[in-house]
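J.: I would like the atomic coordinates for the input below:
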Amino acid sequence: MKTLLIVAHAPSKNTQLMVNAVLTGAQHPEIEQVQARWVSPLNATPEDVLACDAIIMGTTENLGYMSGALKDFFDRCYYPCLDVKQGLPCALFVRAGNDGTGTCRAVESICSGLRWHWAHPPLVCRGDWQPAFLEQCEALGMTIAAGLDVGIY
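T.: Model prediction:
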């Protein structure tokens, strides 16, 4: 059994719905060899990262940057995971009120330093809330979990 870790900041009802959609996609009934679990960034530990086979990160766009909670996760997990988890497949979803560019750039920079492998381009859900965001998040979770399931990652 492989583990897909979802580390996502969900400070609102809509962002929690996005996390739930990622989980729903990752737990598709035809994906049999992947266990997906969500941990909030403030509760995620280096041990969570060390035990996973892929990671999906989620954040709100805060002043053109990632949430403080996700930054705190990286601050605590960076060095304990640096040499051990090189090549970890990763993905990102962002709930952006503006364009999400700075948020993606910041997360991509840290993940590049960790030498993680982008399994999917960042999903940026921009502007006013749209129900389509949930479909996109579900597809992201399913894509990463299915890739783990069949051994692509």
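J.: switch to C-alpha atoms for all contacts and neighbour counts from now on
T.: OK.
J.: biggest helix in the protein, by residue count?
T.: If you go by DSSP state H, the chain has its longest helix at helix 132-149.
J.: Residue 121: how many residues sit nearby?
T.: 12 (other CA atoms under 10 Å).
J.: Now it. Nearest residue, chain neighbours left out?
T.: residue 91 (6.8 Å; CA to CA, 6 or more residues apart in numbering).
J.: Contact partners for the one you found?
T.: Shown in contact with residue 91 (CA atoms under 8 Å, 6 or more residues apart in numbering): 55, 56, 57, 118, 119, 120, 121, 122, 144.
J.: please give me the structure for this one as well, since I'd like to look at both together:
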Amino acid sequence: MKQLLIVGHTPSANTEQLREALVQGSQHPDIVDVACVYKSALDASAEDVLACDGIILFTTENLGYMSGALKDFFDRCYYPVLEKKQGLACAILIRAGHDGTGTQRALNTILTGLRWKIVHDIVILRGQWQSSFVAEAEELGLHMAAGLEVGIW
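T.: Here you go, the predicted model:
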């Protein structure tokens, strides 16, 4: 069985809905050979990354950057996983009140250094809250889990 790790920062009821949708999508009834593990960015560890086959990073846009919690995750895990998880399948979900480009740029820089492979278009949910954001998050969870299950990534 493969493992999908979701590492996220959910400081609000809306972002908690997105987290639930990511997990729900990854646990679609048609997906049988992928287990999903969610860890908050403050609780996720290098051991969690080492144990997974794919990862979804979920962050809010904070002052044009990723959340401090996700940055803390990278600060703690970067070197312990650097040589061991090159090529890790990765997807990104950004909840951006503005445009999300600074957050995307920062994540791309870190992921380039880690040599993780972004396997899905980065999902940036921009502007005021929309109920359609939940479906987009669920779809991302489903696509990542399905890709892992069939060995695309």
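J.: follow-up on the earlier one: mean shift of the longest helix of the first structure relative to the second structure?
T.: Comparison of helix 132-149 of the first structure with the second structure after fitting gives an average deviation of 0.3 Å (mean CA distance after the TM-score superposition for the first structure).
J.: how far out from the middle of the chain is that helix?
T.: 11 Å (CA atoms, centre = their mean, to the nearest Å).
J.: what sits up against it?
T.: 2, 4, 17-19, 21-28, 31-34, 36, 53-54, 56, 91, 93, 119-120, 123, 125, 153.
J.: Relative to the second structure, which residues correspond to that helix?
T.: Here helix 132-149 of the first structure aligns to the second structure at residues 132-149, judged by TM-score structural alignment.
J.: Tell me if residue 7 of the second structure really is in a strand.
T.: Yes. Per DSSP: H, G, I helix; E, B strand; the rest coil, residue 7 of the second structure lies within a strand segment.
J.: still on that earlier bit, from residue 128 of the first structure, how far out is the residue nearest to residue 121 of the first structure?
T.: 23 Å (CA to CA, to the nearest Å).
J.: what about the helix or strand harbouring residue 112 of the first structure, how far off from the second structure?
T.: Here residue 112 of the first structure, judged by DSSP states H and E, is contained in helix 101-114. Superposing on the second structure and averaging over aligned pairs (mean CA distance after the TM-score superposition for the first structure), helix 101-114 of the first structure comes out at 0.5 Å.
J.: That helix: how far from the chain's middle?
T.: 12 Å.
J.: Now do the contacts for residue 129 of the second structure.
T.: Contacts of residue 129 of the second structure by CA under 8 Å, 6+ apart are residue 14.
J.: switch the cut-off to 7 Å
T.: By CA atoms under 7 Å, 6 or more residues apart in numbering, residue 129 of the second structure lies in contact with nothing.
J.: returning to what we had before: in the longest helix of the first structure, what's buried?
T.: 133-134, 136-149 (16 or more other CA atoms under 10 Å).
J.: Leaving out the residues flanking it, which one is nearest to residue 36 of the first structure?
T.: Using CA to CA, 6+ apart, the closest residue to residue 36 of the first structure is residue 4 (4.6 Å).
J.: Tell me, how many residues neighbour that neighbour?
T.: A count of neighbours around residue 4 of the first structure, defined by other CA under 10 Å, yields 26.
J.: so where does it fall, helix or strand?
T.: strand 2-8.
J.: Please enumerate the helices of the second structure.
T.: 13-26, 46-51, 68-82, 101-114, 132-150.
J.: Relative to residue 40 of the second structure, which of those helices is closest?
T.: helix 68-82 (8.4 Å; CA to CA).
J.: picking up where we left off before, kindly reformat the helices of the second structure as JSON lines containing distance to residue 61 of the second structure.
T.: Formatted as JSON lines, the helices of the second structure follow (distance: least, CA to CA, whole Å):
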{"stretch": "helix 13-26", "distance to residue 61 of the second structure": "11"}
{"stretch": "helix 46-51", "distance to residue 61 of the second structure": "23"}
{"stretch": "helix 68-82", "distance to residue 61 of the second structure": "10"}
{"stretch": "helix 101-114", "distance to residue 61 of the second structure": "6"}
{"stretch": "helix 132-150", "distance to residue 61 of the second structure": "15"}
